[in-house]
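Enquirer: Sequence first, then the predicted structure, then my questions.
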Amino acid sequence: MQHDFLENNPVASLLTKVFKSPLSANASHDAEYEAWRDRFMRKRLDVGLWIGLMAFLSSSLLQVSNWLFRPGAFEPEWLRSQVSIELSLLLCLLLQHSKLGRRYPSLVFLAFYWSVTIVPQVQDILSGVAQPDILVWTIMFFGQATFTPVRWYLHLVAQLGVFLYFFGVNTALGVTLSSPGWLDPPVVILYFFWVCFIGNLSVYLYEQLQKAEFKARWDLEEAYAQLEEEQKLSESLLLNVLPHSIATRLKQNPKNLADSYTNVSVLFADIVGFTELSSHISPWELVELLNQIFSEFDALAELHQLEKIKTIGDAYMVVSGLPEPRDDHAQAIADMALDMQRAIATFNQKTGQNFRIRIGIATGPVIAGVIGIKKFIYDLWGDTVNLASRMESHGIPGAIQVTRETYQFLKGEYLFQERGKVLIKGKGEMTTYLLMGKNPGDIEDEKSQN
């Protein structure tokens, strides 16, 4: 019922607009705009009140100067009027900085408006003759429209209040109404009609412009925020594909990137029996199992600060010593391989599977770079990469097979079993080694250091 009353009663609807809290807006955009307009109004009102107060104080000082030095020009009624307005403006300043004024700046606006236009009329009522103050009212109507151009309906309410008071109170009290000698009443009415119309129209147009500008800024900020989120997402996706330093270089120079490294260690791993399993379980189950295993491997690569290169089916490739070179590249890749064996054993215990992993490691020079313009990847090339792949493919299920070069890097810190001569495709016979674990003495040293 209350809603129907407000909808069908234009006066009630207008008063609701005047005194409503900006926080009552439903849409966040409208609420932000209302809050912004209120902040704008409070700032303008604060400056306007001080300017108004100083203007009337200067007029009072002029009358005091006349009283002291030019008694013939002194007008006591004018001084009393000025002082009453100054007191009213001081009260408006107190209201401006009160909790009520901060919440409802519209009240301060109306109080400011009526302090200048209505307060002097009280003296006319007491004198028994009322006359519209063309000079003060015009300055106030235009001044507020240009200095505080907010909410056209506030200006309309303020102007109506002036005329309702002037005609209503004076008529009710039987005060004689008069107009300036040089203007007839119809001319005065027409004059103030156009003054108010022009003022309100300018405020309305300015308010529409401000709303449009605010919405444009709002949309622009939202666009920038969305662009920033998309850039972060793109950055995250890029870092999932490329190492951070390579991604940075690629953004600065999108041409082909390639670097050569003297000593790195490359690991290939293959899950034995996974291909046969794929023919017995659903694709979803297959992918889920593989995702669980490779997610564990990814965590281990991050733990040992290694660079995952790619996965091909159920094969996993990781490298140590690039893109940032490191002296312990062989040790880091060995620790990764041993942890991968433990991760597979733990996975089998949890899932009841019987997977084994075959791992091959080679150490030596490689070339690394980014290839392609679509779905590009960071990849490795060179004899070391081929040897690591052969170490895996010619290895033993459940074992870690390494080349002689890798063995030379690790033999003092890790336990090995010489496998002997192995016929390697494309290489002939090669002496390879099986990494069995870490040297117990080194494990004790690490525990003591930790």
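Expert: Yep, that arrived. Residues are numbered from 1 along each chain as shown.

Enquirer: Going by C-alpha atoms from here, please, whenever you check contacts or count neighbours.
Expert: Fine.

Enquirer: Give the buried residues for stretch 35-50.
Expert: Residues 35, 37-38, 41-42, 44-45, 48-49 are the ones in stretch 35-50 that count as buried (16 or more other Cα atoms under 10 Å).

Enquirer: any idea which of these is closest to residue 156?
Expert: residue 41 (16.1 Å; Cα to Cα).

Enquirer: ok, that closest one touching residue 105?
Expert: Yes: counting by Cα atoms under 8 Å, residue 105 is a contact partner of residue 41 at 6.9 Å.

Enquirer: Look up the closest residue to residue 136, ignoring the ones flanking it.
Expert: Once flanking residues are discounted, residue 136 sits nearest to residue 117: 6.9 Å by Cα to Cα, 6 or more residues apart in numbering.

Enquirer: next up, a second structure to put side by side with the first:
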Amino acid sequence: MSELQAGVDAVNLLRNIGVGIAIADAGDWTVSFENAKFFQWFPSEEDVDAPIPQRIPGFDAAAAVSRMESGRNYKLEGETKGEGRRTPFRLSVSKIAETDPPTVLVECYDVSKERQAEYMLESYSGIAERRTKELEREKARVERLLLNIMPKTVYEELKDYGTTTPQRFDAASILMLDFVGFTNMAISHDPGALVSELNDIFSAFDRIVEMFNCERLRTVGDSYMAISGLPDPSPDHTQNIAKVALRMRRYLERRNTAHSHQWTCRIGINTGPVIGSLVGVQKYVYDLFGPGVNLAARMESMSEPMKITLCKETYETIKDDFVFTERGDFEIKGFGTKQLYFLEGEGTRRLG
């Protein structure tokens, strides 16, 4: 093959490849050769002999010369300015002949697919980030719901192992509360307003329970059950549940002075052995069983409006820290005869 034929073939190759190619003079940046792709991307709009800096957006001739004098290529990224859809490009200028001024090769590559891949990657990354945040929010919501029905330590065990082990507590304190005449209230009052008021009251009870490191175990209808001394043992669990009972009653007394709708409660407290366990397969409920719970329920049913009732065994535990009124002996179903007391307040003065 002759040198002439080889040169012709090389020129034809440059004209037809998908890369924009131009050869220019680095002095005035006039183009001596350009292929169709380069002309398509960077047309001469007015002057057919327009130099490279006028045809390529953002081209810095001085920076290009400086880079090549230091032995490096000048690089630029941007978008073509031809008619129709703009094409993102990556451009490289390199010295190909040590003439004066130097002859340079301008290579321009279409990076549309690369940019599209970057955009898709960013888009997928954004979607994944949003999904992760949604999952985190859902996880937090589920955690809040579970913590509403079980103590935190039980929840942690369930989360770590997928199951929980029933535990026996030799001494825990239980509070039972319900409202006097709630059935009639439910019939005679607007249901929405009644539930709203009950929700306000139970929310206040929750705050009181939390103040003394106790746990709200459950609410069923108008009944409220709180516990102290489990699952984390506390030497002051009986004192704490007594303080909770007194503050619940005080809250209702103050609320009743400011509202026309009066709420009257009965409260029973008891200290005794219980078993705590998570029950259910699809719907979890943390519940307590045992004589300690049963006797607390009996104390609540034996109590009187706006009174707090407890038996002698619980009284003996906290008698030096609170004020009591002796009620006498009562027959308690399942427990025989027991001496009962009203818890009146904090202090050491005994009432007759």
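Expert: Ah, there it is. Keep in mind the model is a prediction, meaning the values are calculated, not measured.

Enquirer: Can you calculate the TM-score here?
Expert: Here the TM-score for the pair of chains, by TM-score structural alignment, normalised by the length of the second structure, is 0.71; 282 aligned residues with a Cα RMSD of 3.4 Å.

Enquirer: before we move on, back to that, what's the closest of the buried residues of stretch 35-50 of the first structure to residue 442 of the first structure?
Expert: residue 35 (67.0 Å).

Enquirer: Counting by contacts, list what the strand or helix carrying that closest one packs against.
Expert: Assessed by DSSP states H and E, residue 35 of the first structure sits inside helix 28-69. Where contact means 3 or more Cα pairs under 8 Å, 6 or more residues apart in numbering; DSSP states H and E, helix 28-69 of the first structure is packed against helix 76-96, helix 105-117, helix 185-241.

Enquirer: in the second structure, what residues pair with that helix?
Expert: Per TM-score structural alignment, helix 28-69 of the first structure has no counterpart in the second structure.

Enquirer: and the angle from that helix to helix 105-117?
Expert: Helix 28-69 of the first structure and helix 105-117 are oriented at 30 degrees to each other (axes from the mean of the first three to the mean of the last three Cα atoms, to 10 degrees).

Enquirer: Let me see the contact set for the residue nearest to residue 136 of the first structure.
Expert: By Cα atoms under 8 Å, 6 or more residues apart in numbering, residue 117 of the first structure lies in contact with 136-137, 140, 162.

Enquirer: Save those as a markdown table, and put in distance to residue 284 of the first structure too.
Expert: Listed next are the contacts of residue 117 of the first structure as a markdown table, based on distance: Cα to Cα, whole Å:
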| residue | distance to residue 284 of the first structure |
| --- | --- |
| 136 | 83 |
| 137 | 81 |
| 140 | 77 |
| 162 | 78 |
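
Enquirer: against the second structure, where does stretch 219-233 of the first structure fall?
Expert: Here stretch 219-233 of the first structure aligns to the second structure at residues 127-141, judged by TM-score structural alignment.

Enquirer: what's the mean gap between that stretch and the aligned bit of the first structure?
Expert: Superposing on the first structure and averaging over aligned pairs (mean Cα distance after the TM-score superposition for the first structure), stretch 127-141 of the second structure comes out at 1.7 Å.

Enquirer: neighbouring contacts of that stretch?
Expert: For stretch 127-141 of the second structure, contacts defined as Cα under 8 Å, 6+ apart pick out no residues.

Enquirer: so how far is it off the chain centroid?
Expert: On the basis of Cα atoms, centre = their mean, to the nearest Å, stretch 127-141 of the second structure sits 7 Å off its chain's mean C-alpha point.

Enquirer: ditto for stretch 92-101 of the first structure
Expert: Relative to its chain's centre, stretch 92-101 of the first structure lies at 34 Å (Cα atoms, centre = their mean).

Enquirer: cool, and stretch 264-281 of the first structure?
Expert: That offset, for stretch 264-281 of the first structure, works out to 44 Å (Cα atoms, centre = their mean).

Enquirer: next one: stretch 22-42 of the second structure
Expert: Here the centre of stretch 22-42 of the second structure is set off from its chain's centre by 57 Å, with Cα atoms, centre = their mean.

Enquirer: With stretch 191-200 of the first structure instead?
Expert: Offset of stretch 191-200 of the first structure from its chain centre (Cα atoms, centre = their mean): 44 Å.

Enquirer: Then stretch 395-413 of the first structure?
Expert: For stretch 395-413 of the first structure, the separation from the chain centroid amounts to 51 Å (computed by Cα atoms, centre = their mean).

Enquirer: In the second structure, what stretch matches it?
Expert: Aligned by TM-score structural alignment, stretch 395-413 of the first structure falls on residues 303-321 of the second structure.

Enquirer: Stretch 243-250 of the first structure now?
Expert: Mapped onto the second structure using TM-score structural alignment, stretch 243-250 of the first structure covers residues 151-158.

Enquirer: how distant is that stretch from the center of its chain?
Expert: For stretch 151-158 of the second structure, the distance to the chain centre is 18 Å (Cα atoms, centre = their mean).

Enquirer: Would you indicate which residues of it are buried?
Expert: Counting neighbours by 16+ other Cα under 10 Å, one finds that the buried residues in stretch 151-158 of the second structure are 151-152, 154-155.

Enquirer: can you check stretch 348-364 of the first structure too?
Expert: By neighbour count on 16+ other Cα under 10 Å, the buried set for stretch 348-364 of the first structure is 355-364.

Enquirer: circling back: using CSV, lay out the helices and strands packed on helix 28-69 of the first structure together with distance to residue 445 of the first structure.
Expert: Listed next are these as CSV, based on distance: least, Cα to Cα, whole Å:
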stretch, distance to residue 445 of the first structure
helix 76-96, 73
helix 105-117, 73
helix 185-241, 35
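
Enquirer: Residue 262 of the first structure: which of those is closest?
Expert: Between those, helix 185-241 lies closest to residue 262 of the first structure; by Cα to Cα that is 23.5 Å.

Enquirer: how about the strands in the second structure?
Expert: Assigned by DSSP state E, the second structure shows strands spanning 20-25, 31-34, 74-79, 88-97, 103-110, 167-179, 215-220, 223-228, 265-279, 285-289, 307-311, 322-332, 336-346.

Enquirer: Residue 331 of the second structure maps to what in the first structure?
Expert: So residue 331 of the second structure corresponds to residue 423, using TM-score structural alignment.

Enquirer: number of nearby residues for that match?
Expert: By other Cα atoms under 10 Å, the residues close to residue 423 of the first structure number 13.

Enquirer: Quick check: it vs residue 390 of the first structure, distance?
Expert: 10 Å (Cα to Cα, to the nearest Å).

Enquirer: now do residue 50 of the first structure
Expert: 87 Å.

Enquirer: and what of residue 35 of the first structure?
Expert: Note on residue 35 of the first structure: its distance to residue 390 of the first structure, by Cα to Cα, is 70 Å.

Enquirer: list the contacts for the residue lying closest to residue 97 of the second structure once chain neighbours are set aside?
Expert: Of all residues not flanking residue 97 of the second structure in the chain, residue 103 sits nearest, at 5.1 Å (Cα to Cα, 6+ apart). By Cα under 8 Å, 6+ apart, residue 103 of the second structure lies in contact with 23-26, 95-97.
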